[in-house]
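1. Here is a sequence together with a model predicted from it:
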Amino acid sequence: MVPEFFTQTNGRGDGEQTLAPDSSFSNLEEAEKALQELAQVFPQPHSFISGIGLDFATNEVSKAAVPPEAPLLNMEAKYRALVEQIPAVVFMAYLDQGIGEAYVSPQIETALGFSQSEWLEDPVRWYQQIHPDDKMRWSVEAAEMFLSGKPLRSSYRVMARDGRVLWFQCEAKMIRRADGSPWFIHGVGFDVTERKALEEAILEISAREQRRIAQDLHDGLGQHLTGIAFMSKVLEEKLSDKSLPEAEEAAKIVKMVNQAIENTRQLARGLHPVAAEPLGLFSALKKWASEVEGLFHIGCSFQCENPFPIHDVNLATHLYRIAQEAVNNAIRHGKSRNIVIGLSGKNGAGLLAIQDDGDGILKKQASQPGVGLSIMNYRADMVGGSLKVQANEGRGITVSCMFPIRSPE
């Protein structure tokens, strides 16, 4: 017979019980009584609970009864229990030892349908499950972590056993030995699929509303203003034919209405800058670069040797906004005189890069990123990409965004 306080059902529904200490004792006397009950159940209590070193003859803890490795094992057990309660996939892999030394928490089975042993026994399983469109980006970011030692923080799509595509926010870090050589990698992956779906839905609704407002501005207000401009021009001509002094005032009205029409067009274009077509981003960036040159009287060019289709208008719009923010920062903060916007893509991965020759990033700006940089990071994360800002060898900085090129569904 096992005391009730020390049992619990095993969770399989078959009624079988397993030993599991209940720590709901209100005082020391209750705990001692429970241990005395255990002593009656087990003829040789020391063989069962020698690990806690309790001497029933004296009711005192005996240090000699504790094995030398017990504290370490106890700490490991506590650490493992803590890790395995975290609602995320925790992993660790040694770089100088075999697969048997790797670890992944049991949440891997809940998240992706693979058991711990299945995940660890296949050394390339984790890479195979990365979404094809994200593999190259992961390879680049992982290589940067190995070479620079900087933590890896990014979002990736992972394929579950049943074919579902899940988004994981991954954070990993490489630990080095005292001599600087790589030792092991540890990290955590949070399932952010639901959050991603909600964010994408919100952004889609927002983008749809912006397109609707842009269309209304163009087809509604824009057309009304065009009609007013035409009528004002006719009135100006009639007054001019009669040599009336009011003709000059009518001409001013025509000029102001035409300016309002242009402002309306720019506002509509700002709300919906990228046309919903495969090469819409390329046309928008080329036009934006030309507008920057004319407006700020600096050099600004768009370069893309091999244009490639981007079928996702939301992806194209986010990339356009990143380029727009980077260019504005280069002019406003960096005092740049020459800016190059580059776009390239290969093997399912694209790269947007904005290079300038400005003053670069001040130490204060680097330690306290502004709102613009935070928004660019957020936009890059929303499209499954990653943003990087680095100083050029000479002057200025380069803002680059690596992103997955998704095939049309």
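-> Noted; the coordinates are in hand.
2. okay, CA-based contacts and neighbour counts for the rest of this
-> Fine.
3. I'd say residue 402 and residue 137 touch.
-> Yes: checked against CA atoms under 8 Å, the pair residue 402 and residue 137 is within contact range at 6.9 Å.
4. Overlap in contacts, the two.
-> Taking CA atoms under 8 Å, 6 or more residues apart in numbering as the contact rule, residue 402 and residue 137 both touch 349, 385.
5. what's the burial count for residue 212?
-> Here the count is done by other CA atoms under 10 Å, and residue 212 has 15 residues near it.
6. what's the answer for the one 5 residues further on, then?
-> For residue 217, the tally of surrounding residues (other CA under 10 Å) stands at 21.
7. Alongside the first one, take a look at this:
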Amino acid sequence: MTARENASSTMPAENSSGEGAELLRQKLQQAEEALRGARAELECVLDLVTHGIRIVNKDYSIKAINRALAEMSGVSAEQVVGRKCYEIFPSVACHTGECRMARILGGEESVRVEIERARSDGSTVPCLVTAIPFHGPEGETAGIIETFRDITMRRQMQAQLLESEERYKALINLGTEVGEAVVMLQDESGIEALQTFVSDEWPRITGYDKNELLSMSFFDLVIPAERVASMERHRIKMSGKTLPGLFEINIVRRDGAIIPVELTSAFTMYRGQRANVAYIRDISERKKAEKELKKQTIIFQAHLDSSLDGIMVVDPEGNRLIQNSSVDRIWGIPQRAKNQPGAGPGLPVVSARTKDSQQFHDKVLRLANDPTEKIRDEVELINGKVIERYSAPITGADGKRYGRIWNFHDVTETKKAERALRESEELYRTLFENTGTATSLAEEDATIVLVNTEFEKLSGYSKAEIEGKKKWTEFIPAADLPLALEYSREISSDPSRIPNGFELRFVARNKRIKNVIVTVNRIPGGTRRIASIKDITRRKRVEKDLKKSRQRIRGLLEHVELVREEERKRIAVEIHDELGQLLTALKMDVVWLAKRIPAEQENMQKRASSMRQTVDMTIQSVKRISAELRPHVLDNLGLSAAIEWQVKQIKDVTGVDCRFVSSPPDVTPDADTAVALFRIFQEAITNAVRHSKASQIMVELRQFPVRIRLTVEDNGLGIKHSEINDAKAFGLIGIKEKARALGGDVEITGRPNRGTVITAEIPLRKKEDINGKDTYRG
């Protein structure tokens, strides 16, 4: 290609390059103008913001500050833009890990700190600084934007608030020291009177902890009866109105106790909200003191009013201060004279009622002016009454005279009683001497002070030898003395526990022992005891002989019963063994004959069959009679099995619902006890079947460690009390005797139309206590 061609080929390229450069320059110029406009707009926006703003590149050069920061720092934007931030605004965080730029470049999304911003004049401004990153075109962190908020006013408010809180805490602490709680009540979260603040005293009073109280309405603590009135007062307070004075309410502690509190409250603002601040004091102790004072006042007044004595207190001038109603009653003072001034009310009226009115009047006036004299005398009235009078001055510990107390006691009846007592004593001595039994009167220390003639005869000693010289304990043998002393102590504490006549032995002269019955009573109103002693020595000898006779008869009855049982056993065995064998052989012969009778002889066949049935019936009768005399099951299987067999027999024969329970299943007493209990059972169940018209009979046999109990209960007519003790009721007498022979006891009770219960208890006997050979195998 030629040079011309080259030149011609390059011409368009040069033109094109020049046009592009121009276009680029124009765009750059436009971009700069847009940037200047954006900067102007940014500066305008920044200047409109009331708090300081600073933009710092990541190389720590200051990119921009607004007017507010310039005014806050005392420097202009021209002085700081383009310079390093640590040169213009140095701080202790610069070049450390606490540097806000370093923390943002380190990955934190924002940084918020409080600093003291230094001004150009050397002063400082407290600021809240918030730093956030700003990003370049590629999204990289290009620097930080910082906001500086002047918190001088907030610091001042915080200081004022702190000072207010300190004063408030001091007030609360003072309330705690004097036992007063402070509670802030606000209507929040749908809860009326929510407790939003409580002092330490309130948990102590209520028993709740602070967290519990701060979630509760104050009304939750008030008793239901006072809740509505408390709500009304709270609402009035929250409206800003005032309610004068203190008031009392009752609150329920956490433990359920109800305590009274005294409360006053006032409207206030708390945390920017309306509040009712309450000052509360626990007045439980005060209430107790008031209650006790009221109680003591009532008791004192009741004591005065209930006293039969007239009690009156007068001041040094004789004017009445205190007087009960008995004064007017004793002296008959009319209403018009009660308020009369002078030496006590109604003095002229009272004086006129005495036998020596002038002497009485003069003595009262003299005592009214005497600061020391005490008197006790008797005053006779013209109507026959006798008044015992006592008077003494009332003087304080400082020696000051406060008045005089008068006490009047109507002793008219006492005087009559004294006369009657003297007459009674004469009568008593006459009766004492002529009771017909030996009688003694002793002091609490056992000294005998008085005896009658019969006591002399019983003891063999004279009155002169006994009265004031001997103790009643000397007449009691040593073996009987503990019981007698125990009775003596019981007479002092609870006379009702002493039997009315108890037996003791009595030691007469020459150590002669006598049997006596003693009845002792305490003389009313004193400590002396009167004893009536009856000689029963002869009666005791007769009783002893009678007891021996009964023991011999009982022994004879036991022997007869034993012989009877042995005879029953022998006869039962003979009937069962011998007669049973003969009947069995006879039955075999009848069967043998029947087999040999020709079939055509029908009459003979019928006769032989009838004979065989008769023999079978006879065999069953022999078994029954043998069993009734002495059941083999009693000897072979034991008491429980024998009773169970007998119950089944009765149930099958009579149709009565009989039931038997044995615990343990096999009760195993000795042979004599087994036979006795079986015979008692037979008699009891026979009575129930024959006489009670019972439809149910329950038999229970229980063995305990030391005894056996048999109970037979039916639902029949019920035995009468007269039938239980009927001398002709030989069956019941036999039951009782069988049990007593073995040291046992029987209880029989009847309930009309509800049945009869017979219970027999017999002690278990040890092998060494069993006499004779025991052939019983149960």
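-> All right, it came through fine. Source: prediction; values computed, not measured.
8. Can you pull the TM-score for these?
-> The TM-score (TM-score structural alignment, normalised by the length of structure 1) is 0.54; 256 aligned residues with a CA RMSD of 3.8 Å.
9. residue ranges for the strands of the stretch 151-300 of structure 1, please.
-> Assigned strands in the stretch 151-300 of structure 1, in chain order: 152-159, 165-176, 182-191, 299-303 (criterion: DSSP state E, counting those that start in this stretch).
10. Report the inter-axis angle for the longest one versus strand 152-159.
-> Orientation of strand 165-176 of structure 1 against strand 152-159 (axes from the mean of the first three to the mean of the last three CA atoms, to 10 degrees) gives an angle of 140 degrees.
11. contacting residues around strand 165-176 of structure 1?
-> The set of residues that contact strand 165-176 of structure 1 without belonging to it, under CA under 8 Å, 6+ apart, is 131, 145-146, 149-160, 182-193, 196.
12. what sits against residue 618 of structure 2?
-> Each residue near residue 618 of structure 2 by CA under 8 Å, 6+ apart is listed here: residue 583.
13. Quickly note the distance from it to residue 453 of structure 2.
-> As for residue 618 of structure 2, its distance to residue 453 of structure 2 is 81 Å (criterion: CA to CA, to the nearest Å).
14. With residue 347 of structure 2 instead?
-> Applying CA to CA, the value for residue 347 of structure 2 to residue 453 of structure 2 is 58 Å.
15. How about residue 39 of structure 2?
-> For residue 39 of structure 2, the distance to residue 453 of structure 2 equals 146 Å [CA to CA].
16. coming back round to it: can I get the buried part of the contacts of strand 165-176 of structure 1 as one PyMOL selection?
-> Below is the selection syntax for PyMOL that covers the buried ones among the contacts of strand 165-176 of structure 1, with 16 or more other CA atoms under 10 Å defining burial:
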select buried, resi 131+145+146+151+152+153+154+155+156+157+158+159+160+182+184+185+186+187+188+189+190+191+192+196
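17. Check structure 2 for its longest helix and report it.
-> Taking residue count as the measure and DSSP state H as the definition, the longest helix of structure 2 comes out as helix 3-48.
18. So which other helices or strands are in contact with the next helix or strand after it?
-> Beyond helix 3-48 of structure 2 in the direction of the C-terminus, DSSP states H and E gives the next helix or strand as strand 52-57. Under the contact criterion of 3 or more CA pairs under 8 Å, 6 or more residues apart in numbering; DSSP states H and E, the helices and strands touching strand 52-57 of structure 2 comprise strand 62-65, helix 67-73, strand 141-150.
19. Dump these to a markdown table, plus mean neighbour count and distance to residue 701 of structure 2.
-> A markdown table is the format used below for those (neighbours: other CA atoms under 10 Å; distance: least, CA to CA, whole Å):
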| stretch | mean neighbour count | distance to residue 701 of structure 2 |
| --- | --- | --- |
| strand 62-65 | 22 | 115 |
| helix 67-73 | 20 | 112 |
| strand 141-150 | 21 | 104 |
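20. Looking at those, which is nearest to residue 751 of structure 2?
-> strand 141-150 (104.6 Å; CA to CA).
21. Show me what the closest one is packed up against.
-> The criterion is 3+ CA pairs under 8 Å, 6+ apart, and the helices and strands that strand 141-150 of structure 2 contacts are strand 52-57, helix 100-105, strand 124-135.
22. which part of structure 1 lines up with the first one?
-> So the one you mean is strand 52-57 of structure 2. Taking TM-score structural alignment as the measure, structure 1 aligns no residues with strand 52-57 of structure 2.
23. And the contacts of that strand?
-> Outside strand 52-57 of structure 2, the residues within contact range by CA under 8 Å, 6+ apart are 46, 62-70, 72, 85, 142-149.
24. in the stretch 301-409 of structure 1, which spans are strands?
-> 338-346, 349-356, 386-391, 397-404.
25. Since that was my last question, I'll sign off now.
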